[in-house]
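Engineer: with the input below, show me the fold.
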Amino acid sequence: MLFNSLDFAIFLPIVFILYWFVINQNVKLQNLLIVVASYVFYGWWDWRFLSLILFSTLVDYTVGMKLKDETRSSRRTILLWISICVNLGFLGVFKYYNFFLDNFVTAFRFFGSEFNMSSLNIILPVGISFYTFQTLSYTIDVYKKKLEPTKDFVAFAAFVSFFPQLVAGPIERATNLLPQFYKKRTFNYNKAVDGLKQILWGMFKKVVIADNSAQIANEIFNNSGDYSGSTLFIGALFFAFQIYGDFSGYSDIAIGTSRLFGFDLMKNFAFPYFSRDIAEFWRRWHISLSTWFRDYLYIPLGGSKGGTWKKVRNTFIIFVVSGFWHGANWTFVVWGVLNAIYFLPLLLAKKNRQNIEVVAEGKLLPGLNDVFKMLTTFGLTLIAWVFFRARDIGHAFDYLAEMFSSSFFMSVNFEGQENLMNMTYVLIFFIVIEWLGRDQEHAIARLGQNLKRPIRWAIYYGILLLMFYMRGAQQEFIYFQF
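Structural biologist: Have a look, this model is predicted:
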């Protein structure tokens, strides 16, 4: 079920009314409703994959209960590995089996041997990378004794399958989200209003910024051999706004929807395109995944402690794994390696924590130094996004070679160009609003707060009207494929 669909527009009010006006006095019934609603939400795509979520839930719930009573270190380790193998096993079969098989066969052919194996004709379950990592966080934290295992199976099932963030995050930690299912929730008007505002802005990002940018980016990337470097630059630029509007828009809708039901999810995007270096970018982009890898992979490997070699090794591991998490394609691995190369000089020079505060905090406009740093960081990110979007590595290198050729100075010309000028104006409006709200939880959290109520409502309705006027052709959320 898509957030930007009529199905969801009907589904959400029904669940909301049942949750707050029918069973609002019973936490257990509210949790049960969330489980049922979440399974309906997910099963809307393909009900057969509900068995994967249910099996993963049963395994990790059982492992957690066993870990509670088990004191022997060897047995506890075995239980942990059962959870890891089951969850990553599902991920490996559905997401990576054919990738490894194809590369295995190619390697044999390179050395002159024929090796035939059958690939699997399977559909990738929506959001499997997200809920797999979420439930793994529970088992690992219970194993490390950072969290008491729950006896409440319904609450645990609700944590694993919570529909607002089930298929594209944020990837919640059990230590943050699971305890919220134990507590009685009371309706908070201010929290609900803020949630609605965040949903509105998330929808704007998706249907106006992402979907319109996708039409331009898809046309240029899919026919890149026909276009000049200047046009290819436009394609890369609009893909950058497509993926940001798409993914951060989903996160905004997920967080806002959760607030309607009394839950607080972690912030997943913090205006990353205003970053002044790559380290800051990765503290602001897909925060739930970056911190997951930091806490469950990077730090256990030794983090930034130890000698130079260990720092280099750990940095490359974390970025390569992050790239591979996104998809079974070498383009994602190269994307990860490229970001590691960007990040490494900052780490080795101990400058990776120098831009912690909000850029130009308390000021209306940034200084020239900040502008230069932001443009440089965005430019490096743009190059990396070409690998993320390209069909294969060859396509990415051809794209970049032409983009940086003398044809970069030719006029922009591509099929469907008539939408470019309108989108340019919309992007300027979008960037201004994001800039003004860069120190808030979301861009319009305090938009017009000092203005009278009719003017504030006029602003919100203006955004709504712009959504209908500039609505792009519906596109599936990019991160559903991950």
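Engineer: going forward, measure contacts and count neighbours with C-alpha atoms only.
Structural biologist: Will do.
Engineer: and what about Lys351, helix, strand or coil?
Structural biologist: Put simply, Lys351 is coil when judged by DSSP: H, G, I helix; E, B strand; the rest coil.
Engineer: try Phe187
Structural biologist: Three-state assignment for Phe187 (three-state DSSP): coil.
Engineer: again, but for Asn268
Structural biologist: The local conformation at Asn268, judged by three-state DSSP, is coil.
Engineer: give the contact list for it.
Structural biologist: Asn268 makes contacts with Pro170, Ser248, Ser251, Arg284, Trp285, His286, Ile287, Ser288, as judged by C-alpha atoms under 8 Å, 6 or more residues apart in numbering.
Engineer: once you drop chain neighbours, what's closest to it?
Structural biologist: Excluding the flanking residues, the one nearest Asn268 by C-alpha to C-alpha, 6 or more residues apart in numbering is Ile287, at 4.7 Å.
Engineer: cool, Ser56 as well?
Structural biologist: Closest residue to Ser56 apart from its sequence neighbours, by C-alpha to C-alpha, 6+ apart: Asn87 at 6.6 Å.
Engineer: the residue nearest to Asn268 contacts Lys267, doesn't it?
Structural biologist: Yes: the pair formed by Ile287 and Lys267 meets the contact definition of C-alpha atoms under 8 Å, at 7.1 Å.
Engineer: now the other sequence, so there's something to compare against:
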Amino acid sequence: MVFSNLFFLFAFLPVCLVFYYLMPKQKLKDVVLVIFSLFFYAWGEPIWVSLLILSATVDYIHGRVIENTNKQWQKRLVLLSSLVINLGLLSIFKYSAFFTQSLNAVFNLNYIAPSFSLPIGISFYTFQTLSYTVDVYRGEVKAQKSFLSFLLFVSLFHQLVAGPIVRYKDIAKEIEVRVLSWERFNKGVLRFIIGLGKKVIIANTAGDLARVYLDQSFSNLTVMGSWLGILLFAIQIYFDFSGYSDMAIGLGHMFGFTYKENFNYPYVSRSATEFWRRWHISLGSFFRDYVYIPMGGNRKRRLFNLATVWFLTGLWHGASWNFVLWGLYYGVLIVLEKQFLLRILDRIPRFINHIYLIGAVLLGWVLFYYTDLSQGLAYMKTMLGMSGVELFQATDLLRIKSNAAFLLLAIIFCMPISKHLYEKAQHKLSTSSFIPLLLSDVLKGVFVLAVLTISTALILGQSYNPFIYFRF
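Structural biologist: Take a look at the predicted model:
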């Protein structure tokens, strides 16, 4: 099930909210949330919901054992057991075919690659449960004694299948006690609708336009067309994934949970280092806290640690060498920036920094989009004018002209302009009389209804279009 689905919007979510708010006690609310969350997951994965429950059971038991074990070596052994089981399951279901095919190619072998279907969201919930076990081992959180409460943490449908990666310690208090209010519920609805609009109105439209360039024969592609195509994909993936994160955060507010931000306008960055502080923040912070720093961070073997993190970042995104190269590509950029490039960037005009970053990101998205490396490299050659194709054609200019308003609005919404304007308006209204404040609530209601209506109309006219990060 996806958030941008009519059944979810007009049946699943309203019914879940009604049952949740009707329950007089929080434990009963927890039961409602767990039941609806498991149903949400089973809607698309009727078999692999058992794997989700198994993963939750494994780390619930390991957390309890770690906390009740006195000797340090025994704690380490239990933690190792959790790591082996979780990463083993992830490797089997997500990477076994990739590893087998790679071995066959390198050593000219003929092993049959396993053909498991990838359980939706396994990369996300595996990292969530692993972070819990590690935090219990470090003494940063107490082990959860209630299996129902722990299963609630693992299965929450708000962020279950595409993040953000929520750590147990960040919502431990809210698992025990949640504060519900009309103001917070309204905040959640507004954030959810903004995310829905990002996905359905902007991301899906950009995706349809991008495929005209990205999925055609490269012999018919121009240099301008290749840049336009990957720019549209950059718009699509940002609004698709940040839209999902907005919807997850909004749903959290509706049910009394607070999830950390996952995006902070990454395309306004001036370096790859800054970009990855703003893009998929929960993943970057996970690798920093659970891989990079434990390996030594900046203290020792910094280059090796960075290479490892970016290799794993690429591999996390998909079982294919293009994702590994995409991760290493950013690893190389960030190493170069830390070694000398940032000092140069600090001395040159800001707009040149932005041009460098956007160019680097767009080239990176080519590696991300094409799982066939030969296709990706051929597309890059076209972008760089090395394929002997035309600079542009009249159809490129016509397509830009006919979609100019959409492109302009999408680019504006990639920047924090609208956020700053909204915050200024809110501040002025909050210091004004009652009537302007009431007018603000009316305008919010009109905005929510308008975006919901437009999104609903577009969903009715579109084919099935899941969130991009569902495949990870």
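Engineer: could you tell me the TM-score of the two chains?
Structural biologist: In this superposition the chains share a TM-score of 0.90, using TM-score structural alignment, normalised by the length of the second structure; 454 aligned residues with a C-alpha RMSD of 2.5 Å.
Engineer: ok, back up a step: which residue in the second structure aligns with the residue nearest to Asn268 of the first structure?
Structural biologist: In the second structure, the residue paired with Ile287 of the first structure according to TM-score structural alignment is Ile281.
Engineer: likewise Gly323 of the first structure?
Structural biologist: Match for Gly323 of the first structure (TM-score structural alignment): Gly314.
Engineer: next SSE after the helix or strand hosting that match?
Structural biologist: In this structure, Gly314 of the second structure sits in helix 302-317 according to DSSP states H and E. Going down the chain from helix 302-317 of the second structure, the next helix or strand is helix 321-336, by DSSP H and E.
Engineer: list the buried ones in that following helix?
Structural biologist: Buried residues in helix 321-336 of the second structure, counted by 16 or more other C-alpha atoms under 10 Å: 321-335.
Engineer: summarise which helices and strands that helix is packed against.
Structural biologist: Helices and strands touching helix 321-336 of the second structure, as assessed by 3 or more C-alpha pairs under 8 Å, 6 or more residues apart in numbering; DSSP states H and E, comprise helix 272-278, helix 302-317, helix 350-369.
Engineer: where in the first structure does the longest one fall?
Structural biologist: Counting by TM-score structural alignment, helix 350-369 of the second structure pairs with residues 370-389 of the first structure.
Engineer: any idea how far Glu434 of the first structure is from Val86 of the first structure?
Structural biologist: 41 Å (C-alpha to C-alpha, to the nearest Å).
Engineer: same thing with Ala192 of the first structure?
Structural biologist: Distance, Ala192 of the first structure to Val86 of the first structure, using C-alpha to C-alpha: 37 Å.
Engineer: over to Leu447 of the first structure?
Structural biologist: 46 Å.
Engineer: now Asp392 of the first structure
Structural biologist: With distances taken as C-alpha to C-alpha, Asp392 of the first structure is found 30 Å from Val86 of the first structure.
Engineer: one step back: can you get me a residue count around the residue nearest to Asn268 of the first structure?
Structural biologist: Residues lying near Ile287 of the first structure (other C-alpha atoms under 10 Å) number 20.
Engineer: OK, contacts around it?
Structural biologist: With contacts defined as C-alpha under 8 Å, 6+ apart, the neighbours of Ile287 of the first structure are Lys267, Asn268, Phe269.
Engineer: in the second structure, which of those residues remain in contact?
Structural biologist: By both residues aligned by TM-score structural alignment, their matches' C-alpha atoms under 8 Å, the contacts of Ile287 of the first structure still in contact after alignment to the second structure are Lys267, Asn268, Phe269.
Engineer: residue contacts, Gly225 of the second structure?
Structural biologist: Shown in contact with Gly225 of the second structure (C-alpha under 8 Å, 6+ apart): Tyr213, Phe392, Asp396.
Engineer: out of the residues you listed, which end up buried?
Structural biologist: Using 16+ other C-alpha under 10 Å as the burial test, the contacts of Gly225 of the second structure include Tyr213, Asp396 as buried.
Engineer: and the contacts of Gly225 of the second structure, which of them are in helices?
Structural biologist: Residues of the contacts of Gly225 of the second structure located in helices (DSSP state H): Tyr213, Asp396.
Engineer: and Ile417 of the second structure, how many neighbours?
Structural biologist: There are 10 residues near Ile417 of the second structure, going by other C-alpha under 10 Å.
Engineer: scratch that, Gly379 of the first structure is what I was asking about
Structural biologist: Neighbour tally, Gly379 of the first structure, other C-alpha under 10 Å: 13.
Engineer: against Phe372 of the first structure, how distant is it?
Structural biologist: 10 Å.
Engineer: check Ile123 of the first structure too.
Structural biologist: Ile123 of the first structure is 44 Å from Phe372 of the first structure, where distance means C-alpha to C-alpha.
Engineer: higher neighbour count, these two?
Structural biologist: More crowded of Ile123 of the first structure and Phe372, by other C-alpha under 10 Å: Phe372, with 13 against 10.
Engineer: thanks a lot, catch you later.
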